[in-house]
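Asker: sequence and computational prediction follow.
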Amino acid sequence: MSNEHVRNLFNAAEERRSVAFGVGRSAAGRGCIALSFACYTAWMMACCLGPAVAVPVPPGCLPLDAGAAAGLGSAAAVSVPAWAGPVLAMAVSSVVIAARFRRTRRVPSGSSQLVALASIMTLAAALHLTWALDRSLPEVADAVLYGAASALTGIGAALFRVEIDRAFGWVGTQQTLYQGMLGVVAGTGLVACLVFPTGGGAESLVILQAGAVALPFAAAALLRRVVRGFPRRRYYRYGADMPLPFPAKFVATSAVQGVAAGVLHAILFLLGASFAAVPALVIGQLIAVGLLFATLVFVRLDFNRFIYKVAFPFAAVGFLLLAAAPQVPWAGVTVLFAGFCYLDLVLWSLGACLMKNMGLPATWVASCPGAALFFGVLAGGAVTCVALGGHPREDAAMLAGFVACLLFACALFLSSGSNLKHGWGTVLPGEGGLEAGDLEGVVRFMATERAVTQRETEVMLLLAQGKSRRAICEALTVSPDTVKTHVRAVYRKLDVHSQQELVDRIVAERERLVDDAEEVALG
């Protein structure tokens, strides 16, 4: 790697200060998004925790010791975690939302939408709390109550995910990272305040679930306050008339993440440690925020490196720790929660990139990867329960080692080639120049739309600044033939035939973006 590339990998002193101060300004200016995100994540966690669920199965469909492992004493039923129902409902709801939007392109935008959504989420939390507190109901009534709570939780989570994504897409990738980090800190603080004072036992779980009843309306009110500052029609209709390319690599990435998360949560369930893992979750998420902040301050990474060369190996190391030291599983579990949170934040920012930079609608960007994530969790959990059978402690280490290898392999496979036809792999998550309409931001915006590579983008920027080809050779320390190849590629992808035509195209795009920014400022 050349010295120039090494220098470009690290932020300059002024860039480091800009990121550090940017987080503080983001908290002061748009903190309501972070608080709404915190309420949403805490609500979803509470609605996915609870006692095990006994699901009847036909005789002969279970391993001989599965019933004993589940503590049911009979092979006619299997014990599944409480999160299975809500996650299944989230997956199905996400598919329905995506399919309906693709067919109708309709987006609810009435003032009562968030109120109705908060009402669904509140009812889901109340039903889940009732079900968790009273397991003495007849089997049919218990199943109906759990099914209703799961269905409402899934619908509410999938729909609110779209609304959060819509806000993230409007503020851009940089603000999404900042608000996401702030939201994680606020959410972990909220969960800690509800759980830790009572010692972390069954009483703490009840308090967390009771608190979840009040969180949806708080989340909706905070988000509604944010939305009032945006141009209403454009905010809801943004991207609704655009073509809908299927984000295949984003979906595949979310599916792999879901499978890995499903394996972890299934292992915790089989070991009877789902709720006991809450402290590890809190610590892991705070570690993730600290590491992501440090990465943004000191290093310039594009999405391709962020996701496949940092986040995936991060999670793989957690599984390796779990495999290497099964007698002290909490070290590996904490690292895994940190890795998944780190990856979550980067993927939220990627979703904002697809919306802000590429014009895709929030409903599509939230629902397609969301469905893959939730189905992946179910698949990973099911495979884990079948693979471990009645011996979770003995076999968990071997499974964890296998998943670590799988994550490394997926990282290598998914990071190769271009990421989507839009080229999001070359975009830096921490950049927020588009809001200001600056030249570099506009060039990057156009480059992502036309699948222009990172090196071609550098050439494109220098051309936009009026540099000659000789000056570009000197600035990038490459040969004239290399510059000629890159210039031809840029002209072809942007459908222009000269440097002046390219400059005119970029100027027109910058004027449009400046008009958009002024419209947002005027509200």
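Answerer: Great, that's in hand.

Asker: when you work out contacts or count neighbours from here on, use the C-alpha atoms and nothing else.
Answerer: Will do.

Asker: for residue 221, give its distance to residue 29.
Answerer: 16 Å (CA to CA, to the nearest Å).

Asker: more neighbours: those two, which one.
Answerer: Each of residue 221 and residue 29 has its neighbours counted (other CA atoms under 10 Å); residue 221 has more, 16 against 10.

Asker: also this one, for the comparison:
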Amino acid sequence: MLGTLALSHDALALAGTAAWSVYLAGSLLTGIGSGIVVVLWAELFASLGPKRTVHYSVIALLFAALAYLLIRLLSNDVAQLIVAFLPCISMGCFLHFKQSVPRPPRRTRNARVKERPPVRMIAVASFFGLSFGIMKGLIAPVGDDWIVIRDILNIVAIVGGSLAIFITMSVYKMDFDHLTYQIALPLMAAGFLFLPLHEPWNVIGTAVHQFGYQYFYIVLWALWPVLSARRNVPAGWVVCWGLLFIQLGQFVGSIAASCTLSLIEDDLGMAMVSAFVIFFILIIALFALGNGSTSTGWGFVKPMEEADATSNFEKAGTRLARRCHLSPREIEVFFLLAKGRNRAYIREELVIGDETVKSHVKSIYRKANVHSQQELIDLLEQESSIEK
């Protein structure tokens, strides 16, 4: 609260020769306080599972966008006072909401984590943070009128990104790899396409990039409970790693962009830098989707499908089926085989011919690299016992 007040109130922000000291202190206090608040909320959401994390995140962002538009209608003094008290309001809501969430056992809360950091998640978070930092560092100054328009477009992009992630996760049930590399990364690359142009196109470009970044940010929040459950570690541990490296990526990206900007002399130079960033982002996206990453780790997991699974058997079966790239009909046959059902039962249950059952079973065995129903059951039991 004190940091926000120091940054927003004219009487403190313009305190003569002490202005820089006040600004620096306000920035540090705001950064530390914001980090604590975000970690607490993220840990609380992660304890609720991926589906509810996505739902609450989308609702929170929609309320935040509405609050921003309403605050803009108020006088400057009133708006500054409200902004200064927002951290207190957030923590009040957090304490109230936390009472309805079951607490994990004390031994789990106080356990020392011996797992190695989630390297792949850290790499993805760092890359997206780097891209966001580069975009912020390369944004050319615009007039006051365009700043207002840019802020409003960014809010629209945040709302759009939130609704888009809800649709792609809930309706189309896309997995993490495709949510990240097929949608979020190309959107962020598209933002750089507009950057070398002048108003209004460069302003639109920042909004497009914000759309992709916000989309990924919610993907990251949905990923935390999945990693926490699979590794059997506290959600806060996973959250802190993700937030730390996405912020470090932003810091490094903004510094690199500022250094690059000092070397750019004309629009052609900006166009070349933007083209290089776009090329690099798309190469990363194509490489990540093309190197088989969707068949390993958490990338192939569909967060809403994972949340809908009601037992460890279903969760393990879903992971194994996705990793083996089974078709929808093969998945149905796979689960019946895993329950010990014979071909006659499967034929009657799914109302298909005997030859069709044989064909599906043969394909499932081949994709799972097993030779019998018992080997398939053993493979599923092994999958259930693995802590990811």
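Answerer: It's in. Just so it is clear, the structure is predicted and the values come from calculations on it, not from any experiment.

Asker: TM value for the aligned chains?
Answerer: Put the two chains on top of each other and the TM-score (TM-score structural alignment, normalised by the length of structure 2) is 0.80; 371 aligned residues with a CA RMSD of 3.9 Å.

Asker: find the nearest non-adjacent residue to the counterpart of residue 176 of structure 2 in structure 1, please.
Answerer: Counting by TM-score structural alignment, residue 176 of structure 2 corresponds to residue 303 in structure 1. Closest residue to residue 303 of structure 1 apart from its sequence neighbours, by CA to CA, 6 or more residues apart in numbering: residue 425 at 5.0 Å.

Asker: where does stretch 400-407 of structure 1 end up in structure 2?
Answerer: Using TM-score structural alignment, stretch 400-407 of structure 1 pairs with 274-281 in structure 2.

Asker: what mean distance separates the matching stretch from the matching residues in structure 1?
Answerer: Superposed on structure 1, stretch 274-281 of structure 2 shows a mean distance to its aligned partners of 1.9 Å (mean CA distance after the TM-score superposition for structure 1).

Asker: ranges for the helices of the stretch 201-350 of structure 1?
Answerer: For the stretch 201-350 of structure 1, helices defined by DSSP state H, counting those that start in this stretch occupy the ranges 202-212, 215-227, 232-237, 248-270, 278-298, 303-305, 312-324, 329-356.

Asker: and the second one, which residues are buried?
Answerer: Of the residues in helix 215-227 of structure 1, those buried under the neighbour-count criterion (16 or more other CA atoms under 10 Å) are 215-217, 219-224, 226-227.

Asker: same check, this time on the fourth one
Answerer: Of the residues in helix 248-270 of structure 1, those scored as buried under the neighbour-count criterion (16+ other CA under 10 Å) are 249-270.

Asker: would you map the helices across the stretch 201-350 of structure 2?
Answerer: Going by DSSP H, counting those that start in this stretch, the stretch 201-350 of structure 2 shows helices at 201-231, 235-261, 267-290, 303-308, 312-323, 328-338, 343-350.

Asker: list the contacts of the counterpart of residue 162 of structure 2 in structure 1.
Answerer: Under the alignment (TM-score structural alignment), residue 162 of structure 2 maps onto residue 289 of structure 1. Neighbouring residues of residue 289 of structure 1 by CA atoms under 8 Å, 6 or more residues apart in numbering: 181, 184-185, 342.

Asker: hang on, residue 79 of structure 2 packs against residue 72?
Answerer: Yes: assessed by CA atoms under 8 Å, residue 79 of structure 2 is found in contact with residue 72 at 7.3 Å.

Asker: of those two, who's got more company?
Answerer: It is residue 79, of residue 79 of structure 2 and residue 72, that has more neighbours when counted by other CA under 10 Å, with 17 against 10.

Asker: burial count for the closest residue to that one other than its chain neighbours?
Answerer: Distances taken as CA to CA, 6+ apart place residue 71 nearest to residue 79 of structure 2, at 5.7 Å, with adjacent residues excluded. Using other CA under 10 Å, residue 71 of structure 2 is surrounded by 16 other residues.

Asker: which one in structure 1 is aligned with residue 71 of structure 2?
Answerer: Under TM-score structural alignment, residue 71 of structure 2 pairs with residue 194 in structure 1.

Asker: again, but for residue 24 of structure 2
Answerer: Counting by TM-score structural alignment, the partner of residue 24 of structure 2 is residue 147.

Asker: residue 243 of structure 2 and residue 122 of structure 2: what is the separation?
Answerer: In terms of CA to CA, residue 243 of structure 2 sits 9 Å off from residue 122 of structure 2.

Asker: residue 323 of structure 2 too?
Answerer: From residue 323 of structure 2 to residue 122 of structure 2 the distance is 22 Å (CA to CA).

Asker: residue 182 of structure 1 and residue 32 touch, don't they?
Answerer: No: Residue 182 of structure 1 lies out of contact with residue 32 (CA under 8 Å); the separation is 10.1 Å.

Asker: so what's residue 186 of structure 1 up against?
Answerer: So residue 186 of structure 1 contacts 34-35, 38 (CA under 8 Å, 6+ apart).

Asker: now, of those, which are buried?
Answerer: Applying 16+ other CA under 10 Å to these flags 34-35, 38 as buried.

Asker: of the residues you listed, closest to residue 376 of structure 1?
Answerer: Nearest to residue 376 of structure 1 among these: residue 38, at 23.4 Å, using CA to CA.

Asker: I'd say that closest one and residue 183 touch.
Answerer: Yes: the pair residue 38 of structure 1 and residue 183 qualifies as a contact (CA under 8 Å) at a distance of 4.7 Å.

Asker: can you tell me the SS state at the residue nearest to residue 79 of structure 2?
Answerer: helix (DSSP: H, G, I helix; E, B strand; the rest coil).

Asker: tell me how far the spatially closest residue to residue 169 of structure 2 that is not a sequence neighbour lies from residue 268 of structure 2.
Answerer: Once flanking residues are discounted, residue 169 of structure 2 sits nearest to residue 304: 6.3 Å by CA to CA, 6+ apart. To residue 268 of structure 2, residue 304 of structure 2 is 45 Å away according to CA to CA.

Asker: who's more crowded, those two?
Answerer: Taking neighbours as other CA under 10 Å, residue 304 of structure 2 and residue 268 compare with residue 304 leading, 23 against 11.

Asker: the more buried one -> structure 1?
Answerer: Looks like residue 304 of structure 2 aligns to residue 430 there (TM-score structural alignment).

Asker: hang on, isn't its match packed against residue 177?
Answerer: Yes: at 7.2 Å, residue 430 of structure 1 counts as touching residue 177 under the criterion of CA under 8 Å.

Asker: got the contact list for residue 220 of structure 2?
Answerer: 125, 242.

Asker: actually residue 154 of structure 1, not the one I typed
Answerer: 86-91, 93.

Asker: which among these gets closest to residue 130 of structure 1?
Answerer: For these, the nearest to residue 130 of structure 1 is residue 86 (15.3 Å; CA to CA).
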